[in-house]
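Q: with the input below, show me the fold.
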Amino acid sequence: MASKKMVLSVFIVFLMAFAVVASGCLGGGGSSSTTTSSPSATSSSSPSQSTTSSPSATSSPTTTTVSPTKVVQYVGDHLSNATVVETPNYVVIVGPEGSGAKVSNLPNKPAIVVSYKVNEKKTPTIQELMNESQGFGAINPAFLRDPNLDALIKVGREVTDIKIREAIYNALYIMANKEVPEIIIGDNKAARVSWNWVHDWYYNPVLAPRWDLVMEDKNAPSQAIGIGDYKNEPGTIVEATFGWPKSFDPAFDYETFGWAVYHNVGDTLVTYWKNETKEVSPDLAVAWAHNKNGTVWYFVIRGGVKAYDPKNNQLYPINATDVEFEFWRVLRAGYSVNWMLATYTNLSASYAMSENEFNKEAQNGLIAEYQGKEETVKSLNQLLQFFGYNGQTAGVYKLVLPHPYGGILSVLADPYLMVIPAKYMLGDKYEEAMKAADWGRKPDEWANYVQKGSDDPIHKMLQDNMIGVFTGPFYIKEGKENSYLVLERNPYYWNASIWSKLESENPGLVTTKRVIYVLSKDPQTRISLFQKGVADIAAVPLTRLNAVQNLKIGNFESRIDTVVTPDMVFVVLNAAKEPFNNELVREALAWATPYNKIYQAVYNGYMVPNYGPIPVGWLGYTTCCVNKYSFNLNKALQLLKQSGINPSDYSITIYYNSGNTERQDMATLLQNTWGQLGFKVTVTALSWPTLLQKTGSGDFQVYIVGWAPDFLDPDDYIGPFLQSAVVFDSLNYEVIS
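A: Next up, the predicted model:
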């Protein structure tokens, strides 16, 4: 049997604490969409405002390097404290050292075997985590502890092979489905309203559409917009929506509208192509590779890319040093969005290098992985051939991680990491700053040229000039806060040839040359603009969709498309308290949840079932080997009988955030059906800050909440939903095929 082994460095599993404390992804229910209407938009609270704070407020992970220990031995006829999970393509076995499974009993699939030794002294108790209000931070919101889950979470973070990662997350999804720390209600749907002269308006769950890839019918009508001399005509996308970037400096922006703009006017190292979710594609980086343990990554920068300054009609070539400086500047700014760089990268040790320097470091072999293939490369030419690239290059960015992280490419695709030329930002200080930092070899020397916080002159310049320099398919031409924003096609975009290619492949359509966001908080204003054909696309509340159905202008019709979003709604059960510390009770409550009534009566059909903590269609999501929960009162009663508890002995209080009518209605439905099991159930509304305080410290029995992603990786769900701060003395995995 072929065997591949890896010994993982071990650290306290506090990583994803940042994802809640700093990101504000915990969903109070406020709408965060600029082109669709969330079913949760009735909440009076904005979660992003309620939960953000600086990562400095959270304890940093502790890293401990340990000696290798032997991998799980296959002995005995049964399992001893080990869990065996069959996934679609692998069998995943996880347990303490010395536990294992009999090989002959395993299905005919390759196996991933994970073994560990827990450091009981260093692992904080559940009560200690409650005292520190670490719920939905260092520990999952249910305060469930299962070292098997923590071990798999850590392996999933550090493995880079996408097939192994998928199997690990399949296993975690299946285990969460069986242990039920949270009852997953489902993934929200969104209604996307447009005229059918708009073509190829694709949907990606974390990235807004790149408007230059969206096309329009050549015969679409032409109408004045009412903003200057602009017209909505073929080749101009007009979106009637709401919002405004919190900042035109990506280092200070952490909301949907700003990221949508950055995605169209800037370029990141890697990106997700259209609606792809499982693997990134090249953008400013044309190829990448990493060392054997995944702690050092090399990104080959595309040559010939120029950033366009339309105000001064000036161009700035982009190279690896620009990438390094912008990453470092985002971290230096200290705004909450920098938690991802603070957690997953070591920018003080990262730097730009030449192609020759890369060749020297590659001599001992680097791992390149792309589109399901893997190869050991020992030169730049070999790496570029692996990615099928034969154009210019502009240096290599060496990115050092404090520990392996398999989701790092997803983080790097986030639009706030769009690259801005250092020379534009530093101006007359460029040469001086570069020499002081030895052209990036000592990046922390840039602290003398970039201030922390919003008083930094670079931040003020970007804010005042609406960024002012652009590498993406569009540039910002003009705008008026909360009124309109105009993007114009960038004549110096490095991939401009794609537009003529698209038009030659679609002779009846034209590519987008201009984007105009017409902004209004009033739904009726947006609806009226759409009804008249002034807007091609509009954000319309679900309760008002009838106003935009079956409309006609000439030969064209209005269209409402439904897409599944990664915005998840779920019910948290406090697994540290009776009776929820009994897995059979948790499962019984899952079977006693009236899903269909919730979907129809509460969410008007705009929700799809999900059975675990990974969004539908994402890496690791599976319908294999899971309980497909539906309302089954008899099954719930049977499980309660098996659990040994008497439901009438228990009172359950369900919390939800006040002002969120959907969650109020859901809680009432749960009160009715769980009451039929014999529990005494009450429903209580709490203000959003009070709910966060109580649930974070474990002062609850049940509550309803939502979750939306920071980046497109299952770890952004699995970690917060399942981790429990277990500290390992050793942790190993082996793939046996």
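
Q: going forward, measure contacts between C-alpha atoms and count neighbours the same way
A: Will do.

Q: what about the strands in the stretch 301-450 of the chain?
A: Counting by DSSP state E, counting those that start in this stretch, the stretch 301-450 of the chain has strands at residues 306-309, 314-317, 351-353, 366-370, 373-377, 393-400.

Q: now the other sequence, so there's something to compare against:
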Amino acid sequence: MNRKTLALPALAGLLAPVLVACGASNGGSGGGGDIVVGTTDQFVATEDAPAPFDPAFAYDTGAWNVLRQTVQTLMHVPRGSGAPVPEAAEKCGFTDKVSQSYRCTLRDGLTFADGTPVTAKDVKFSIERVLDIKSDNGTAALLAGIDTIEPKGDKEVVFHLKTPDATFPYKLSTPVAGILSKAKYDGQKLRDGFAIDGSGPYTVRVDHDGDRVTRAVFTKNPKYKGDIKLRNEKVELRSFADADAMGKAFDADEIDVMARAMSPDQIKDLTDKPKESVKLTEVPGLEIRYLGFNTEHPSVKDKAVRQAMAAVVDRGQIAGKVYGSTAQPLYSLIPSSIAGHTNSFFNRYGEPNARQAAEILRKADVSTPVKLTLHYTTDHYGPGTAKEFEALRGQLNATRLFDVTVKGVEWSKFRPAQKRGDYAVYGLGWFPDFPDPDNYIAPFLDADNFLNTPYANNVVRAQLIPASRREADRTAAAGTFARMQDIVATDVPVLPLWQGKQYVAAQSDVSGVEWALNTSSDLQLWELGRGGA
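A: As a prediction, this is how the structure comes out:
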């Protein structure tokens, strides 16, 4: 059944207690006042996703980038990436040799923004809340390895895991593990609307137009105690419909920074014709793009169809012609810049080859042309997505083995439909929760995964993922990850396409831009300052 967006009057009533009306920003830009950052991320409350900023539901980069400013976690990934370090915690660590018991001690004097003390019981409440609610967005899967949580007094908490997991400190650094107050959040249901309360470096005021956020204004939290050092008093995050609208605001000095996501044309223009008043910064990125499959859908249920697509897709053409210098071909779920990567798809299928694809389909007795619709989202990954899917359609149809159409859908409708299994083939991007190869495998292949896919490989789930997590030395898990990548290339539940770079453009008087976006596309607004700040 198709579900519709909530009626605006009803939604306005729902959000009224926690939001203020849209209006002019109190912050300045273009050389003075508060720092204003532009984004093309869309934040929409719908019937399918009524709680876009609830840590028990939020599982996209845009929402996480709002939560990271406001909701504190026990650990966080430090400036420049690397292993997680304590944030709300004073210290954390495994208390055994097999990575199955993890203890954290909270900082002295830690409080929520309203002054209420943060205790170990709040940590237990917050994480058990995620597991109890178990939203269909896939968030609970990150914490599903927890067996029990044991508070020891007000300041200590011990996590007992079901199986060893050397990646657990990374998971505690994600907004899913954000520390919440029982006074503000129900333990058994999501908090509808856009309100956020926490103990993070900022408090936030969210402005909206009906069911859609227009801006979020972050103000320094005077009660914050943690590892993060703020270089500003206030930052505004302003949401734009697309990269062109964001670019016009930047050119008019209405915003100081263009973050996620600039278009390839904007990046090329600023690279080829640099402006003295603008700094374009390339930031290492770990984003990937891929096609996902509902492996129970009749059109792609036979893996021969998916294998044939893998044999003819020309990643180099897509990366070069659509995205230029901002993308490179990807032949595995794990990008080449992450330890454990192997070129599994290239090793199996080689260069694009229509004859090979035809032979795969012939041996499986699949009639051609195979009729498919490829779905993509029009407003979540930037303007290049439509061109990318036109290129994919052209490549597949040129073989005469496929009869492909493409259809664009806005993100607020696309994601619920994808999770329901409405689409046989769909395009998605992945920005890692943390920079470890596990986070390019488990969210796609483990139980209760992000894709809500019907595909299940018992060897991967029961043997290989647990085996990889037992290795505290992550390089020692390379062989296990290689096996999983080869299985993906054989069964093709997903088809990797390309991995991307990321760029930030800023007015010349803004400092800290090189630290404002890390490799996982985490927006770190506290790094931004004016002049030499």
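
Q: make TSV out of the strands of the stretch 301-450 of the first structure and add distance to residue 709 of the first structure and mean neighbour count.
A: Formatted as TSV, the strands of the stretch 301-450 of the first structure follow (distance: least, CA to CA, whole Å; neighbours: other CA atoms under 10 Å):
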stretch	distance to residue 709 of the first structure	mean neighbour count
strand 306-309	29	22
strand 314-317	33	16
strand 351-353	29	24
strand 366-370	24	21
strand 373-377	27	16
strand 393-400	23	23
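
Q: of all these, which lies closest to residue 431 of the first structure?
A: For residue 431 of the first structure, the closest of these is strand 314-317, at 14.4 Å, according to CA to CA.

Q: that closest one packs against which elements?
A: Under the contact definition 3 or more CA pairs under 8 Å, 6 or more residues apart in numbering; DSSP states H and E, strand 314-317 of the first structure sits against strand 306-309.

Q: what are the contacting residues of the strand it packs on?
A: Residues outside strand 306-309 of the first structure that contact it (CA atoms under 8 Å, 6 or more residues apart in numbering) are 314-318, 420-421, 468-471, 475, 490, 492-494.

Q: try 7 Å
A: 314-318, 468-471, 492 (CA atoms under 7 Å, 6 or more residues apart in numbering).

Q: save those as CSV, and put in distance to residue 658 of the first structure too.
A: Converted to CSV, those look like this (distance: CA to CA, whole Å):
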residue, distance to residue 658 of the first structure
314, 52
315, 51
316, 50
317, 51
318, 49
468, 41
469, 43
470, 42
471, 44
492, 50
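
Q: picking up where we left off before, out of the strands of the stretch 301-450 of the first structure, nearest to residue 589 of the first structure?
A: strand 366-370 (42.5 Å).

Q: quick check: angle from that closest one to strand 373-377?
A: If you take axes from the mean of the first three to the mean of the last three CA atoms, to 10 degrees, strand 366-370 of the first structure sits at 160 degrees to strand 373-377.

Q: now do strand 366-370 of the first structure: which elements does it pack against?
A: Using 3 or more CA pairs under 7 Å, 6 or more residues apart in numbering; DSSP states H and E, the elements in contact with strand 366-370 of the first structure are strand 285-290, strand 373-377.

Q: now residue 337 of the second structure. Nearest residue, chain neighbours left out?
A: residue 286 (7.5 Å; CA to CA, 6 or more residues apart in numbering).

Q: would you check the span in the second structure matched by stretch 116-126 of the first structure?
A: Matched against the second structure by TM-score structural alignment, stretch 116-126 of the first structure finds no partner residues.

Q: which other residues reach stretch 282-294 of the first structure?
A: Here stretch 282-294 of the first structure has contacts from 160, 267-271, 296-302, 366-368, 383-384, 387, 389, 404, using CA under 7 Å, 6+ apart.

Q: show the buried residues in those.
A: Neighbour-count burial (16 or more other CA atoms under 10 Å) is assigned, among these, to 160, 267-271, 296-302, 366-368, 383-384, 387, 404.

Q: check the first structure for its longest helix and report it.
A: helix 162-179 (DSSP state H).

Q: so after that one, what's the next helix or strand?
A: Next along the chain after helix 162-179 of the first structure, taking DSSP states H and E as the criterion, comes strand 182-195.

Q: and the strand ranked longest in the first structure, what's buried?
A: In the first structure, assigned by DSSP state E, the strand with the most residues is strand 556-573. Within strand 556-573 of the first structure, the residues scored as buried using 16+ other CA under 10 Å are 558-560, 563-573.

Q: export these to a markdown table and tack on distance to residue 596 of the first structure?
A: Formatted as a markdown table, the buried residues of strand 556-573 of the first structure follow (distance: CA to CA, whole Å):
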| residue | distance to residue 596 of the first structure |
| --- | --- |
| 558 | 29 |
| 559 | 26 |
| 560 | 23 |
| 563 | 19 |
| 564 | 17 |
| 565 | 18 |
| 566 | 19 |
| 567 | 18 |
| 568 | 16 |
| 569 | 14 |
| 570 | 14 |
| 571 | 15 |
| 572 | 19 |
| 573 | 20 |
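
Q: out of those residues, who's nearest residue 641 of the first structure?
A: In terms of CA to CA, no member of the buried residues of strand 556-573 of the first structure lies closer to residue 641 of the first structure than residue 573, at 19.1 Å.

Q: the residue nearest to the closest one when sequence neighbours are not counted: neighbour count?
A: Leaving aside its sequence neighbours, residue 573 of the first structure sits nearest to residue 702 (CA to CA, 6+ apart; 4.9 Å). Residue neighbour count, defined by other CA atoms under 10 Å, stands at 22 for residue 702 of the first structure.
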